[in-house]
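Trainee: show me how the following folds:
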Amino acid sequence: MVSLQFRICFIPSHLKLQLPVPRRSLDLKLPPRALSSAIKAATVNGHPGEDAGFLRGTAVPAGLRRESMPRHVAVIMDGNRRWARMRGLPVGSGYEAGVRALRRMVELCCKWGIRVLTVFAFSSDNWFRPKVEVDVLMALFDRGLREELQYLVSADVRISIIGDSTKLFNSLQALLANAMETTSKNSKLHLIVAVNYSGRSDVVQACQKLAVKVKDGVIEPEDINELVVERELGTNCTDFPHPDLLIRTSGELRVSNFLLWQLAHTELYFTNSLWPDFGEDEFLLALSSFQERQRRYGC
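Mentor: As a prediction, the model looks like this:
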């Protein structure tokens, strides 16, 4: 019988803990018929669904299981300022390095078949930072989006913005709207950028919208359930609103008001690496950790 041979390597999840966990590997022989069955299982009403295409069309690094890759990864991109200060550079240089790290992340997600990447770019609390720093960030958003838009189009990446964009400069609002419209038909990766975002505010605005609908007689109070609430949240723009994996860089161990509703069953991964230093090796460690876990929803 012809068979396909895979080598699955289990790598220690958090090397920074320096635990003496040995590497171990396991050779599995998977007949083509088994792979066909896996693809067939990822169908909707007998037709190939999102996961079927995911199984067929992606190439992942050795040691990772293609069928166990997260569909949605969220990232709190922390440590840009610290990275710059450690090198005696202006804070703006740290943010510019962070943009390059984001580009690497987008490329890897496209390469490995991750469907959605949501990044925390600017919190509503960031307005309290020094004005000069906020101005640098806003200018960087503007320049970065202008420079990267052609890449997003050519790479088949769709971009969406969540958060209260009304507080941004009018020119930046127009630029963001144009980017979303220009990439709206792209489908390889959905990049969701949280700008002037607050997880609590997201839930509050959803409640306000539902209250108006109840007041207008569109729905009854008893019609409100989790699915109804989710349709009013910022992440209603994607087919996969709940991240499978959240990564936070810079060693901080908190979610900082990011996707509070959506993270209910998300696996969390924290790393000491500062965001500008986060690259392929660190991403592989995060994905390896994710695949080693037994996910338990609700307990």
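Trainee: make it CA atoms for all contacts and neighbour counts henceforth
Mentor: Will do.
Trainee: from start to finish, how long is stretch 184-202 in a straight line?
Mentor: 22 Å (CA to CA, to the nearest Å).
Trainee: show me which residues of it are buried.
Mentor: The neighbour-count check on stretch 184-202 (16 or more other CA atoms under 10 Å) flags 184, 186, 188-199, 201-202 as buried.
Trainee: and what of stretch 27-40?
Mentor: In stretch 27-40, counting by 16+ other CA under 10 Å, buried: Ile39, Lys40.
Trainee: now the nearest residue to Gly98 once chain neighbours are set aside: how far from Arg7?
Mentor: In this structure, Gly98 finds its nearest non-sequential neighbour in Pro276, 4.6 Å apart by CA to CA, 6 or more residues apart in numbering. Using CA to CA, we find Pro276 at a distance of 31 Å from Arg7.
Trainee: those two: who's more crowded?
Mentor: Comparing Pro276 with Arg7 by other CA atoms under 10 Å, the one with more neighbours is Pro276, at 25 against 14.
Trainee: if I pick the more buried one, what's in contact with it?
Mentor: The neighbours of Pro276, taking CA atoms under 8 Å, 6 or more residues apart in numbering as the test, are Gly79, Asn80, Trp83, Gly94, Ala97, Gly98, Val99, Arg100, Ala101.
Trainee: among those residues, name the ones in helices.
Mentor: Of the contacts of Pro276, the ones assigned to helices by DSSP state H are Asn80, Trp83, Gly94, Ala97, Gly98, Val99, Arg100, Ala101.
Trainee: which outside residues touch stretch 202-215?
Mentor: For stretch 202-215, contacts defined as CA under 8 Å, 6+ apart pick out Gly163, Ile219, Glu220, Pro221, Val229, Glu230, Glu232, Leu233, Gly234, Trp261.
Trainee: nearest spatial neighbour of the third one, skipping sequence neighbours?
Mentor: Which is Glu220. Val214 (5.6 Å).
Trainee: around that neighbour, how many other residues sit close by?
Mentor: Val214, neighbours per other CA under 10 Å, totals 16.
Trainee: host element of it?
Mentor: Assigning secondary structure by DSSP states H and E places Val214 in helix 199-215.
Trainee: pull out the buried residues from that helix.
Mentor: Gly199, Ser201, Asp202, Val203, Ala206, Cys207, Leu210, Ala211, Val214.
Trainee: structure for this one too, so we can compare:
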Amino acid sequence: MIYSKNSSINVKNKNNYKLAKKLKSIGKRVVLDFYKFLEKSKILKIYEKILEESIDKDNLPKHIAIIMDGNRRTAEIYGKDRYYGHYLGAEKVREVLKWARELGIKVVTLYAFSTENFNRPKEEVNKLMELFEKKFYEIANDKEIHKYKVRVRAIGRIHLLPENVQRAIKYAEDKTKNYNNFFVNIAIAYGGQQEIIDAVKNIAWKVKIGEINPEDIDKELIDKHLYTADLEYPNPDLIIRTSGEERISNFLIWQSSYSELYFCDIYWPLFRRIDFLRAIREYQRRQRRFGR
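Mentor: Just a heads-up that it's a prediction; the model follows:
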């Protein structure tokens, strides 16, 4: 057997990495258990009530967009596969939409699946597509959706999705197309840069055939050629990202020019009403300048 000092170091590094990963997982479980303890106690409910009373109902964001990050890491905490995390994330959507609607928010846009997400392992993507199909049909037949007149729309390169998912999306959109009390937009197969590219191509074609003069191209014209052109309040007032990452990841990059950004450490499936209220409280503390 040939002894290699470097190989010995590599083994130690691997062992240290495994140990660190295990300790990190244990630490997350401790935090998770602590959250559960708080939720069962009255402490969190009292704090939630105080937070809600601090919210100015006359200064709410009309449109909140959410980057739902942390599904896979939540699954890791529970020792489950990635699909379990995505399932928990999908279930959380129902709760958050209820909080938003009850508070008086008019529009919520959810970043569900980016164009880059197609590069994930095939099995994970296939499972996600199955989940999307199921959830769009559930939305379309949800009594709460119809009771509160919620309109559901999908934005993105929908043609890239499997046909069964496209059918489910169309079904949900058709079933809710006449509602206007509350708007839910699902960004799926969506990429902000690609959205702008598609808009530019569309405008360039119209210039070529003489439908548009180059001198007429301005911000308003580009707005009309984005995926969000037909949406109520297309520009988000507030963007929330969960999981502790501090970037917008190619999400609504044109529409978010003057959006307020709020980042929180908690993973999306573990997102609580107090986290939602904190985001709105922070939004109300800021002075929006709109470039002035």
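Trainee: got a TM-score for the pair?
Mentor: Laid over one another, the chains give 0.80 as their TM-score (TM-score structural alignment, normalised by the length of the second structure), with 240 aligned residues with a CA RMSD of 1.2 Å.
Trainee: related to what we said a few turns ago, what does the residue nearest to Glu220 of the first structure correspond to in the second structure?
Mentor: Aligned by TM-score structural alignment, Val214 of the first structure pairs with Val207 of the second structure.
Trainee: same check on Leu245 of the first structure?
Mentor: Aligned partner of Leu245 of the first structure by TM-score structural alignment: Leu238.
Trainee: surely that match and Gln284 touch.
Mentor: No - applying CA atoms under 8 Å, one finds Leu238 of the second structure not in contact with Gln284, separated by 10.1 Å.
Trainee: quick one, which of those two is more surrounded?
Mentor: Legend: neighbour count by other CA under 10 Å for Leu238 of the second structure and Gln284, higher for Leu238 (24 against 17).
Trainee: ok, now which ones touch that one?
Mentor: Pro61, His63, Ile64, Ala65, Ser259, Glu260, Leu261, Tyr262, Tyr283.
Trainee: the second one: what's it in contact with?
Mentor: What that stands for is His63 of the second structure. Ile105, Lys106, Val107, Val108, Thr109, Tyr233, Pro234, Asn235, Pro236, Asp237, Leu238.
Trainee: distance-wise, check the equivalent of the second one over in the first structure relative to Glu133 of the first structure.
Mentor: Taking TM-score structural alignment, Lys106 of the second structure has Arg115 as its aligned residue in the first structure. In this view, Arg115 of the first structure and Glu133 of the first structure are 32 Å apart by CA to CA.
Trainee: kindly report the same for Val116 of the first structure.
Mentor: Taking CA to CA, one finds Val116 of the first structure at 29 Å from Glu133 of the first structure.
Trainee: count residues in the vicinity of the corresponding residue of the second structure for Asp78 of the first structure, would you?
Mentor: Counting by TM-score structural alignment, Asp78 of the first structure corresponds to Asp69 in the second structure. Applying other CA under 10 Å, we find 22 residues neighbouring Asp69 of the second structure.
Trainee: wait, Asp69 of the second structure sits on Trp268?
Mentor: Yes - taking CA under 8 Å as the definition, Asp69 of the second structure is a contact partner of Trp268 at 5.5 Å.
Trainee: what sits in contact with each of these two?
Mentor: In contact with both Asp69 of the second structure and Trp268: Thr242, Ser243, using CA under 8 Å, 6+ apart.
Trainee: tell me where the second structure has strands.
Mentor: Secondary structure of the second structure (DSSP state E): strands located at 63-67, 107-114, 150-155, 182-190, 238-241, 260-263.
Trainee: now those as a markdown table including distance to Lys28 of the second structure?
Mentor: Below are the strands of the second structure laid out as a markdown table (distance: least, CA to CA, whole Å):
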| stretch | distance to Lys28 of the second structure |
| --- | --- |
| strand 63-67 | 21 |
| strand 107-114 | 24 |
| strand 150-155 | 34 |
| strand 182-190 | 29 |
| strand 238-241 | 19 |
| strand 260-263 | 19 |
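Trainee: for Pro162 of the second structure, which of those is the nearest?
Mentor: strand 182-190 (10.7 Å; CA to CA).
Trainee: how big's the offset between the closest one and the first structure?
Mentor: Its aligned residues in the first structure lie a mean 0.7 Å from strand 182-190 of the second structure after superposition (mean CA distance after the TM-score superposition for the first structure).
Trainee: quick one: which of the contacts of His63 of the second structure is nearest Phe118 of the second structure?
Mentor: Thr109 (20.2 Å).
Trainee: ok, the closest one - contacts?
Mentor: His63, Ile64, Ala65, Ile66, Val184, Asn185, Ile186, Ala187.
Trainee: report the separation between it and Phe251 of the second structure.
Mentor: Counting by CA to CA, the gap from Thr109 of the second structure to Phe251 of the second structure is 10 Å.
Trainee: what's the answer for Ala75 of the second structure, then?
Mentor: 24 Å.
Trainee: where does the longest helix seen in the second structure end up in the first structure?
Mentor: Counting by DSSP H, the longest helix found in the second structure is helix 5-40. Aligned by TM-score structural alignment, helix 5-40 of the second structure falls on no residue of the first structure.
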